[in-house]
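Asker: A predicted structure for the sequence below; I have some questions about it.
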Amino acid sequence: MKIARISTKGGRETYALVSPEGDGGMATRDEVERQAGVKLPAALEDFVFGDYAQKVTTGKISYAHKPGEFRLLPPIRRTFKIICLAFNYSDQASWVRFGKSPPKDPVIYLKPRTSLCGPADDIACPKSVTQLDYEGELAVVIGKECRNMSEETALGCVAGYFVINDISARDVQFIDKQYTRAKGFDTFGPCGPWLTTKDEIADPCDLRLTTRVNGEVRQDSSTKNLVLKIDRIIHSLSKVMTLEPGDIISTGTPSGTVLSLSSHVKYLQHGDVVEVEIEKLGRIKNRVTFY
């Protein structure tokens, strides 16, 4: 099932189910409740984490709306932690800088939830930033509390997946020598377009990931190239911190960022359009604006 957080033309925030037929049709929460005859919670998180998806038969739903009728919002808002991984793609040579071999445990930093924005929202960046970069990534949403999970049971904690772009101010990153401020600006986490529940994704470590800037392909990889797979990531993180429903794990980015390309590729400029697409999960498309 695909569930989108939306804002209606009247400004009311709610959520909608996306047609399983892949035609982009949508049905709002109120419509699903009426058609399915099931009382639904007001919040998307309660719908997902409360297993309401099991109570709704999608075949009975009429998907009368198109996504363009709504503003799509970040799929998850009720998150305590956004945990991001570095050096986690075998085709991303930057891990050589970390220790000349791929990491055996997650190398992480935290991103504030206020950095999240919708799949079509502008990426708003202060003019003081001179090296703005993109990082197309697979985001994993935790669905239930987990602590000290084994690798064998780790995927049982997952609620679903979505696309995220871990926008980075490289000049700030180089000054600070750590990542939080460089990646923590408001709107530096465009994501969506909706949450795809885990039952729709047979293998999250076999999805094509593509990033384009103004239509030019910059990243063309697959989650097959993850150094640490999702079960290993959750296992390792849960030994350090309790993972809670709504926590987001951004699993790292492949080769093709401006930082990893040759010097003739420019950092993002005002008006650039960045698209990140992941097979079976959808696409986000965001315009860069400097202010």
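Answerer: That came through, no problem.

Asker: please count neighbours and contacts with C-alpha atoms only from this point.
Answerer: Noted.

Asker: I figured residue 189 hits residue 163, correct?
Answerer: No - between residue 189 and residue 163 there is no contact under CA atoms under 8 Å: 10.0 Å.

Asker: so which residues of the stretch 51-200 of the chain form helices?
Answerer: Secondary structure of the stretch 51-200 of the chain, counting by DSSP state H, counting those that start in this stretch: helices at 95-99, 151-154, 170-176, 180-183.

Asker: for residue 29, see how far away the residue of the chain most remote from its centre is.
Answerer: Most distant from the centre of the chain: residue 37, at 31.3 Å, with distances by CA atoms, centre = their mean. Distance, residue 37 to residue 29, by CA to CA, to the nearest Å: 12 Å.

Asker: ok, residue 66 next?
Answerer: Using CA to CA, residue 66 is found at 14 Å from residue 29.

Asker: next: residue 280.
Answerer: From residue 280 to residue 29 the distance is 23 Å (CA to CA).

Asker: quick one: which of those two has more around it?
Answerer: Ranked by neighbour count (other CA atoms under 10 Å), residue 280 and residue 29 place residue 29 first, with 24 against 15.

Asker: that one and residue 17 touch, don't they?
Answerer: Yes - at 7.3 Å, residue 29 and residue 17 qualify as touching, with contact defined as CA under 8 Å.

Asker: who's in contact with stretch 157-165?
Answerer: 48-49, 75, 134-146, 188-198, 250, 276-278, 281-284 (CA atoms under 8 Å, 6 or more residues apart in numbering).

Asker: and what of stretch 273-284?
Answerer: So stretch 273-284 is contacted by 119-120, 134, 136, 138, 161-165, 190-196, 201, 207-215, 285-288 (CA under 8 Å, 6+ apart).

Asker: hmm, which of those are the buried ones?
Answerer: 119-120, 134, 136, 138, 161-165, 190-196, 201, 207-213, 285-288 (16 or more other CA atoms under 10 Å).

Asker: filter these down to the ones in strands?
Answerer: 136, 138, 161-165, 190-196, 208-213, 285-288 (DSSP state E).

Asker: from residue 89, how far out is residue 103?
Answerer: 10 Å.

Asker: which SSE is residue 46 in?
Answerer: If you go by DSSP states H and E, residue 46 is part of helix 44-49.

Asker: helix/strand/coil for the nearest residue to residue 44 once chain neighbours are set aside?
Answerer: Using CA to CA, 6 or more residues apart in numbering and skipping residues adjacent in sequence, the residue nearest residue 44 is residue 15, 6.0 Å away. What DSSP: H, G, I helix; E, B strand; the rest coil gives for residue 15 is strand.

Asker: list the contacts of residue 15.
Answerer: Applying CA under 8 Å, 6+ apart, the residues near residue 15 are 3, 4, 5, 6, 7, 28, 29, 43, 44.

Asker: here comes the other one, which I'd like you to weigh against the first:
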Amino acid sequence: MKIVVFGPERRAGALVGERVIDLNRGLAKYLSERGEANAAEQAASRLPSRLLSLIERGPAGLADAQAVIDHFIKLSPADDRGAPTVVHNLNDVKLHAPWPERRIACVGGNYAAHLAGMWANRLGKTEVSVEQITEEAKKAGQWGFWKVPAEVAGPNDTIPFPKRVTYFDYEGEIAIVIGNRGKNIPAERIREYVWGVTLFHDWSIRDGGGVDRVVSYNLQKNFDGAVSMGPCIVVGELDQQDIDADTRVNGVVRQSYNTSEMIWSFGEVLEYLSRDFTFVPGDVIAGGTSAGTAADKSRRGPDGKRPLDLFLKVGDVVEVSSSKIGALGNKIVASD
């Protein structure tokens, strides 16, 4: 099941081929056709129009969603004449980020191939195998950061180029959306907590971040347009540790990897972060990025500076995609 957020009211829908089914209105119409009283009220309770409320409904909400999909799957938008509309052409609606407006945790340094390039730049380590990098990273322990956006960009939204930046980078990622409340969660119970999987873009500032500190504001990862997600959340179909991901800049492949290559699995990350910390439905964990970013591919010159050719510029179009999820494209524009 592919869940999207669409339209001016940012309603939860199901993406089925080239159609979007409004789940809440679909259930209301389905119940009304069966002659049930208070169909709209029942639908509002059982299959809410807001994404977060749908996630919080758990398995019962997904069962109702599947019933709506099964009922309307053969109905074309042209034949859906009764108001309000339930079945829409995908091209006729605006897809928004499927962000439940909860917290976003991001894993850092979670792919050895990416670390190889970063270590070559920062530490001068060039003759290190992927196995050695993985071992060293495991010994050093997990690290990451939180993204704290007020808004998250969705498919085809623009990303403003931060004014204070010279080196602006792309990081295509896979993220999980949490479906159950929990704390101190063992890694082996990860499947109980994953509601779905989506594409995630961790836009990053690669200019110097100032003095290194144990705790910081982390401004390189937090600015307007620092996150995009979409086009959908795939629910109940995927193994989060076996998802392919590609990143293209102006149509050229820059990244290509699989989540099976993660140093720390999503389960291990959830176990680490949930120590004395409660995760709630709608929280997001992004699993990190692999090799191919501008930062890990651009070697510093004798003057210590990196060439700009691989870093992003105004007008660039960046697309993160997966054969199992879809594509998330964004264009870089000048900041206001």
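Answerer: Structure's in. What do you need? Please read all numbers here as calculations on a predicted model, not as lab measurements.

Asker: just tell me the aligned range of the helix holding residue 46 of structure 1 in structure 2.
Answerer: Aligned by TM-score structural alignment, helix 44-49 of structure 1 falls on residues 51-56 of structure 2.

Asker: mean deviation (superposed) between the matching stretch and structure 1, please.
Answerer: Compared with structure 1 after the fit, stretch 51-56 of structure 2 shows a mean deviation of 1.6 Å (mean CA distance after the TM-score superposition for structure 1).

Asker: and the corresponding residue of structure 2 for residue 206 of structure 1, how many neighbours?
Answerer: In structure 2, residue 206 of structure 1 lines up with residue 242, judged by TM-score structural alignment. Number of residues near residue 242 of structure 2 (other CA under 10 Å) recorded here: 13.

Asker: before we move on, what about the one 10 residues further on?
Answerer: Look at residue 252 of structure 2: counted by other CA under 10 Å, it has 10 neighbours.

Asker: need the counterpart of it in structure 1.
Answerer: Using TM-score structural alignment, the partner of residue 252 of structure 2 in structure 1 is residue 216.

Asker: gap between that match and residue 289 of structure 1?
Answerer: Noted for residue 216 of structure 1: a distance of 19 Å to residue 289 of structure 1, by CA to CA.

Asker: residue 171 of structure 1 too?
Answerer: Separation of residue 171 of structure 1 from residue 289 of structure 1 (CA to CA) stands at 17 Å.

Asker: picking that back up, so what's the residue farthest from the centre of structure 1 up against?
Answerer: For residue 37 of structure 1, counting by CA under 8 Å, 6+ apart, there are no contacting residues.

Asker: now do residue 238 of structure 2
Answerer: Residue 238 of structure 2 sits in contact with 196, 197, 324, where contact means CA under 8 Å, 6+ apart.

Asker: and the gap between the residue farthest from the centre of structure 1 and residue 57 of structure 1?
Answerer: Shown here: residue 37 of structure 1 relative to residue 57 of structure 1, a distance of 10 Å by CA to CA.

Asker: what's the match for residue 66 of structure 1 in structure 2?
Answerer: Superposed on structure 2 with TM-score structural alignment, residue 66 of structure 1 falls opposite residue 89.

Asker: and the closest residue in space to residue 89 of structure 2 that isn't next to it in sequence, how many neighbours?
Answerer: Excluding its sequence neighbours, the residue lying closest to residue 89 of structure 2 (CA to CA, 6+ apart) is residue 19, at 4.7 Å. Residues contacting residue 19 of structure 2 under the criterion other CA under 10 Å number 20.

Asker: residue 19 of structure 2 touches residue 88, doesn't it?
Answerer: Yes - using CA under 8 Å, residue 19 of structure 2 is in contact with residue 88, at 5.6 Å.

Asker: any common contacting residues for those two?
Answerer: Residues touching both residue 19 of structure 2 and residue 88 (CA under 8 Å, 6+ apart) are residue 77.

Asker: trace residue 147 of structure 1 over to structure 2, please.
Answerer: Here residue 147 of structure 1 is matched to residue 183 in structure 2, going by TM-score structural alignment.

Asker: ok, now which ones touch its match?
Answerer: By CA under 8 Å, 6+ apart, the neighbours of residue 183 of structure 2 are 274, 275, 276, 277, 278, 279.

Asker: which residue is the nearest non-sequential neighbour of it?
Answerer: Nearest residue to residue 183 of structure 2 in three dimensions, chain neighbours excluded: residue 278, at 4.5 Å (CA to CA, 6+ apart).

Asker: give the contact list for residue 157 of structure 2.
Answerer: Contacts of residue 157 of structure 2 (CA under 8 Å, 6+ apart): 329, 330, 331.

Asker: could those residues go into CSV alongside distance to residue 191 of structure 2?
Answerer: Converted to CSV, the contacts of residue 157 of structure 2 look like this (distance: CA to CA, whole Å):
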residue, distance to residue 191 of structure 2
329, 28
330, 30
331, 34
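
Asker: residue 129 of structure 1 - how many residues pack around it?
Answerer: Count around residue 129 of structure 1 with other CA under 10 Å applied: 14.

Asker: typo on my end, it should be residue 186 of structure 1
Answerer: 16.

Asker: what does it align to in structure 2?
Answerer: Under the alignment (TM-score structural alignment), residue 186 of structure 1 maps onto residue 224.

Asker: residue 159 of structure 1 now?
Answerer: Counting by TM-score structural alignment, the partner of residue 159 of structure 1 is residue 195.

Asker: next one: residue 266 of structure 1
Answerer: Correspondence of residue 266 of structure 1 to structure 2, assessed by TM-score structural alignment: residue 310.

Asker: how near is the aligned partner of residue 127 of structure 1 in structure 2 to residue 210 of structure 2?
Answerer: In structure 2, the residue paired with residue 127 of structure 1 according to TM-score structural alignment is residue 163. According to CA to CA, residue 163 of structure 2 stands 17 Å off from residue 210 of structure 2.

Asker: please apply the same query to residue 143 of structure 2.
Answerer: Residue 143 of structure 2 is 19 Å from residue 210 of structure 2, by CA to CA.

Asker: which one's more surrounded, those two?
Answerer: Regarding residue 143 of structure 2 and residue 210, a neighbour count based on other CA under 10 Å identifies residue 143 as having more, with 14 against 10.

Asker: so what corresponds to that one in structure 1?
Answerer: Matched to structure 1 by TM-score structural alignment, residue 143 of structure 2 sits across from residue 107.
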